[in-house]
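Peer 1: Build the 3D model from these lines:
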Amino acid sequence: MDNLLEHFVTLWVVIDPIGTIPVFITVTAGLEAAARRRTALLASLISAGVLLFFLIFGQLLIEALDIGLNSFQVAGGIILFLFALTMIFGESKQEIERRQAEEDRGDKMHQHNPAIFPLAVPSLASPGAMLAIVILTDNHRFSAADQGITAMVMLVVIAIAFVLMLLAEPIIRLIGHSGAAIISRVMGMILASVAVNSVLSALLEIMKTGQL
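Peer 2: Next up, the predicted model:
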């Protein structure tokens, strides 16, 4: 029971369903309600699939490629920092309207799906979440049954994130797009600080231990 609670808290922190709300509001600001619901569902399914992949194959992949956890953390921090910059500066109203017009015309050749990036990866299935799921299902320490329980806990957290993204719609109606833009920029600053802290922590660990 203690391990179950520990795993839930760990996965809650690294997946961060609450922190996904301003990201969801930002990337779906120009979408209709039905499209936002589809985006939330797709992001949840993709992030669950990515984390399940790392649960099953992550340890084997990292060991086979001889990738150090600190190196993975540095790379993840850089990616999160770059995404934080997009949250801080954001798209102008004209850019959002142009993107929506292109989608309405069916011109999707150069469009990316926000459900995949940035919602599924790296917001929900962040590098930290990928590492956490590998550590919490270490093949040398946990049985298949324990790993199955951890997988269920992870899916519960993803389900909560999906519900919170659905609740983002009334939040948008309450605060408006201007309020959403303000929240996005504030959260972008916080996310940038978290990303920098992640990189610096990994670099300090590399300097102390000499291990990548």
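Peer 1: make it CA atoms for all contacts and neighbour counts henceforth
Peer 2: Fine.
Peer 1: Quick check: closest non-adjacent residue to the residue most central in space within the chain.
Peer 2: Centre of the chain computed as the mean C-alpha position; nearest residue by CA atoms, centre = their mean is Ser123, 1.7 Å away. With CA to CA, 6 or more residues apart in numbering as the criterion, Ser123 has its nearest non-adjacent residue at 6.3 Å, and that residue is Thr20.
Peer 1: for comparison, sequence B:
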Amino acid sequence: MEFNFKEIFTAFMVLFAVIDIIGNIPIIIDLRNKAGHIQSEKASIISGILMIIFLFLGKSILNLIGVDVNSFAVAGAFILFFIALEMILGITLYKQDESTSVTASVFPLAFPLIAGPGSLTTLLSLRAEFRIENIIVAVIINVIVIYIVLKTSSKLEKIIGKNGINIIRKVFGVILLAIAVKLFTQNIKALFI
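Peer 2: Next up, the predicted model:
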């Protein structure tokens, strides 16, 4: 095992930007109002388990359907690019179904809001670039942050305010856009060699 603080921090920031738990506070509050109660522990643990399982089995699934990690990383770069555009421009390219059931902790919160297509694609894209133990640590740190945000979402919304949440979304959107461009340029070369 070779832990690298720079890799852990970068992987954490990429996942944090993609999951966008701070930007999702209004959605979380809306879910809480509709469902009555959200089990923060359950949602955090399930999303963390989903991400780690996909980190290990995602490559096998890709091999099974005949897609290499570099191609998936390029596809992931496109997804990150569009997520970043949503964050920066305040538009919605991907519409999620709303749920009013008591299972809101698992669906749509743990999946697909937290461990959704963007974060799962990002994990495989990161795997093409970073060591797996560093990505796992980044996932665990993100799960802890997610739990804290879920537990304190109504307080955070009052403290940060709607304008603060919008500013945070746009800043992370720009960071995510830069990461998408880097991911694309590093992996597109491997496809033409």
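Peer 1: Can you pull the TM-score for these?
Peer 2: Scored against TM-score structural alignment, normalised by the length of structure 2, the superposed chains reach a TM-score of 0.66; 179 aligned residues with a CA RMSD of 4.1 Å.
Peer 1: circling back: how close does the residue nearest to Ser123 of structure 1 sit to Ser184 of structure 1?
Peer 2: 10 Å (CA to CA, to the nearest Å).
Peer 1: Comparing those two, which shows the higher neighbour count?
Peer 2: Ser184 (25 against 22; other CA atoms under 10 Å).
Peer 1: Residue in structure 2 paired with the more buried one?
Peer 2: Residue correspondence to structure 2 (TM-score structural alignment): Ser184 of structure 1 is matched to Arg169.
Peer 1: give the contact list for its match.
Peer 2: 20, 22-23, 87-88 (CA atoms under 8 Å, 6 or more residues apart in numbering).
Peer 1: do that again at 10 Å, thanks
Peer 2: Listed by CA atoms under 10 Å, 6 or more residues apart in numbering, the contact set of Arg169 of structure 2 reads 17, 20-24, 84, 86-90, 163, 175.
Peer 1: again, but for Leu80 of structure 2
Peer 2: So Leu80 of structure 2 contacts 14, 17-18, 74, 86, 118-119, 121-122, 173, 176-181, 183-184 (CA under 10 Å, 6+ apart).
Peer 1: at 6 Å instead, please
Peer 2: Taking CA atoms under 6 Å, 6 or more residues apart in numbering, we find Leu80 of structure 2 in contact with Ala180.
Peer 1: Pull up the gap between it and Leu176 of structure 2, please.
Peer 2: With CA to CA as the criterion, Leu80 of structure 2 and Leu176 of structure 2 are 7 Å apart.
Peer 1: For the one helix or strand the match of Ser184 of structure 1 maps to, give me the average deviation versus structure 1.
Peer 2: Assigned by DSSP states H and E, Arg169 of structure 2 belongs to helix 153-191. Helix 153-191 of structure 2: mean distance to aligned residues in structure 1 after superposition is 1.8 Å, counting by mean CA distance after the TM-score superposition for structure 1.
Peer 1: Quick one: neighbours of Leu123 of structure 2, just the number.
Peer 2: Neighbours of Leu123 of structure 2 (other CA under 10 Å): 27.
Peer 1: so it is in which element?
Peer 2: For Leu123 of structure 2, the host element (DSSP H and E) is helix 117-127.
Peer 1: and after that helix, which helix or strand comes next?
Peer 2: helix 132-151.
Peer 1: quick revisit: so the match of Ser184 of structure 1 versus Ala84 of structure 2, what's the distance?
Peer 2: Distance from Arg169 of structure 2 to Ala84 of structure 2, by CA to CA: 9 Å.
Peer 1: Check Phe172 of structure 2 too.
Peer 2: In terms of CA to CA, Phe172 of structure 2 sits 8 Å off from Ala84 of structure 2.
Peer 1: Among the two, which residue is more densely surrounded?
Peer 2: Legend: neighbour count by other CA under 10 Å for Phe172 of structure 2 and Ala84, higher for Ala84 (26 against 21).
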